[in-house]
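In: please find the sequence and the predicted model below.
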Amino acid sequence: MHALRPIRRPVPLAVTPLSRGMIGRTVLALAGFLAVTLFALPLMAAGTTLRLRGDVTARGDTLSFGDLVEGAPADLAARALFRAPALGAVGTIQARRIIEAAASLGLTGIETGGRLQVTVQRAARRVGATEIEAALKRALETGYGLDPKSLSVRLDGDAPMLLAPLDLDGQAAAVDVTYDPRTRRVAGLVVLGERQASLRVAGVAVETREVAVLTRSLNRGEAVASADLTVERRPRDGVPNDVQGAPTLVVGQVAQRPLSAGAVLRSGDVAPPDLVARGDSVAIVFETAGVSLSLRGIANESGRLGASVSVMNAASKKVLQAVVIAPGRVSVGPVPQPQPILQASAAP
């Protein structure tokens, strides 16, 4: 006989009623799932891929989601996430921080392309030394009557730079300017707009003058062409008194000695070309009232226009002193005397 095994009756399961806390957590989980689904489904339907951007240029004080992530939804693209660096500065944002910020908005699956960080540069308007000097010169002209064309401002220190937002596009101005005529020291505040951006600068006002500078080297006797010259402004105290300032007066003259490129031309460096060369055949002209004679001769020396040179009459071999009046032409006539200026006497 087999021993009978007792029949084991199934134990009834206890049913625990749901508490309010459990119901609340369940509802929140479902709401979160629905929110993610609502954001993700349009992106999936449109086939849009969220991709981390590369280097970014910030034009304002903050960086939005659309600035950092390509393909951001239109309703989230303008959402500010991070502060931008200072004007003109460069900063970085870790890729994980951008992904975390996107997750807080219900967006996942951002492609990083292997980037660990995004470089951000803050765009800025840069007002350099040239604009700063121009602003100071305008203020010196208005406030102190100085001629800006003959003035240069040598700013203290390294080249100053005023950084300003891009929307400040007006002309830089110098305010609160002070000037000491004895020391020629100048100082002021360079501003943009209604002083939204400003920089305090100081320097020395230097009086300048125009000088003719060679752009290439010249050999002795070589003529100066217009392309060989440029005009520069140099401090007046640092240039000789006999410098050439008008290139038009120098063009066509010849170098009296070898001249190097970059040299400031002085009055003795160049001279008008010789119109008569030693050994050349010349026409010896004698002209007076009612009489005009011309003989052939040989120049014993070279000379430019108006120079006195020695010539020899080819027929008589007589040596004469003549004045150069044109290329290959000299005059032995009397020097014209200036006519006296007669003044009308007053009637008695």
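Out: Nice, thanks for sending it over. Numbering: from 1, shown residues only.
In: alpha carbons only for contacts and neighbour counts from here, please
Out: Will do.
In: residue 57 reaches residue 121, doesn't it?
Out: Yes. Contact status for residue 57 versus residue 121: in contact at 4.9 Å, counting by C-alpha atoms under 8 Å.
In: check it against this one:
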Amino acid sequence: MRTQLLVLTIVISAFAGPAQAKTTADEIRDAATAFLEAFAQAQTDKGYQVAFEAGNIDPRIALAPCSEALSVEFTGDPWKSEHPSVQVACSGERPWRMFVTTTVSVSGPALVASRPFGRGERITGDMLETRSVVVNASRRGIITDAELVQGMIARRPVNAGSVLTPDLLEAPDAVTRGDHVIITARSGSFSVRTRGKALANASIGEQVLVENLGSSRTVKASVIRPGHVEVPM
């Protein structure tokens, strides 16, 4: 009788073992942490420093076992948030997915104002300096190349030490009201040029009304460079 009970117990255990196997909270957190470590290393190779931590996961959680390696990906942009979530997922026979909160701090070089400057002031090299900042603390982005901003105009006052973001700057007017400009009418490789007068201010890429000085007609043209506009033929 005891032998029969022992055999029955072994048989039950053999079937119950796989059924009770679960993906634990520790396994999910380990997968998220390994993913963050790989992200951090990739950014270190590019000159950034990354500090990170996966959020807490309820230790009571138990999901179906996964026959494949768990996949992990960001569901938020780690360059625009210090708390991007990651999705941990199983695509095995019993697929599932869950979201894990994280804390990610990406530090690296960025342009900051070396002194205060006012609205409408043209940016020059001596107004800029590079410092290490928490890049993803600003959802508006950062600027790292000083050549890209020199000559641009401040949209509003900027304090010394402020991180420069694209929304703080705008391109200067390439044409101003009353300027004489060259109008190019283009169709494929064929073009005709004439002289005109700008009727408003506009920067490169913007459209502006210009008066054709030859015909006195007013046309809408795109500013392609200072003093030059273009219209389709």
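Out: That came in fine, so what should we check first? No experiment lies behind these values; they were computed from the predicted model shown.
In: can you calculate the TM-score here?
Out: Superposed pair, TM-score by TM-score structural alignment, normalised by the length of the second structure: 0.53. Supporting alignment: 146 aligned residues with a C-alpha RMSD of 3.0 Å.
In: out of residue 57 and residue 121 of the first structure, which sits in the busier spot?
Out: Remark: of residue 57 of the first structure and residue 121, residue 121 carries more neighbours, 19 against 16, as counted by other C-alpha atoms under 10 Å.
In: what sits closest to that one if chain neighbours are left out?
Out: residue 90 (4.3 Å; C-alpha to C-alpha, 6 or more residues apart in numbering).
In: please go through the second structure and pick out the longest strand.
Out: The strand that spans the most residues within the second structure, counting by DSSP state E, is strand 102-113.
In: strands of the stretch 151-300 of the first structure, start to end?
Out: In chain order, the stretch 151-300 of the first structure shows strands spanning 151-155, 162-164, 173-180, 185-192, 197-214, 229-235, 254-255, 270-271, 274-276, 281-288, 291-299, with DSSP state E, counting those that start in this stretch as the criterion.
In: out of these, nearest to residue 333 of the first structure?
Out: Nearest to residue 333 of the first structure among these is strand 281-288; the distance by C-alpha to C-alpha comes to 4.5 Å.
In: what's that closest one packed up against?
Out: strand 291-299, strand 329-331 (3 or more C-alpha pairs under 8 Å, 6 or more residues apart in numbering; DSSP states H and E).
In: give the buried residues for that strand.
Out: The neighbour-count criterion (16 or more other C-alpha atoms under 10 Å) identifies 281-286 as the buried residues of strand 281-288 of the first structure.
In: identify all contacting residues around that strand.
Out: Defining contact as C-alpha atoms under 8 Å, 6 or more residues apart in numbering, one finds that strand 281-288 of the first structure is touched by 276, 292-299, 313, 322, 328-334.
In: what is the burial count for whichever residue in the first structure pairs up with residue 123 of the second structure?
Out: Alignment note (TM-score structural alignment): residue 123 of the second structure maps to residue 224 of the first structure. Residues near residue 224 of the first structure, counting by other C-alpha under 10 Å, number 19.
In: what about residue 292 of the first structure, neighbour count?
Out: Burial of residue 292 of the first structure is recorded as 10 neighbouring residues (other C-alpha under 10 Å).
In: first-to-last residue distance for stretch 182-191 of the second structure?
Out: In terms of C-alpha to C-alpha, to the nearest Å, the two terminal residues of stretch 182-191 of the second structure are separated by 12 Å.
In: hmm, back to that, got TSV for the strands of the stretch 151-300 of the first structure, with distance to residue 245 of the first structure too?
Out: Shown next, in TSV, are these (distance: least, C-alpha to C-alpha, whole Å):
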stretch	distance to residue 245 of the first structure
strand 151-155	16
strand 162-164	35
strand 173-180	29
strand 185-192	27
strand 197-214	4
strand 229-235	8
strand 254-255	16
strand 270-271	13
strand 274-276	23
strand 281-288	35
strand 291-299	34
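In: which helix in the first structure runs the most residues?
Out: helix 20-46 (DSSP state H).
In: ok, and for it, which residues are buried?
Out: 36, 40, 43.
In: repeat for stretch 292-308 of the first structure
Out: Along stretch 292-308 of the first structure, these residues count as buried under the neighbour rule (16+ other C-alpha under 10 Å): 297-300, 302-305, 308.
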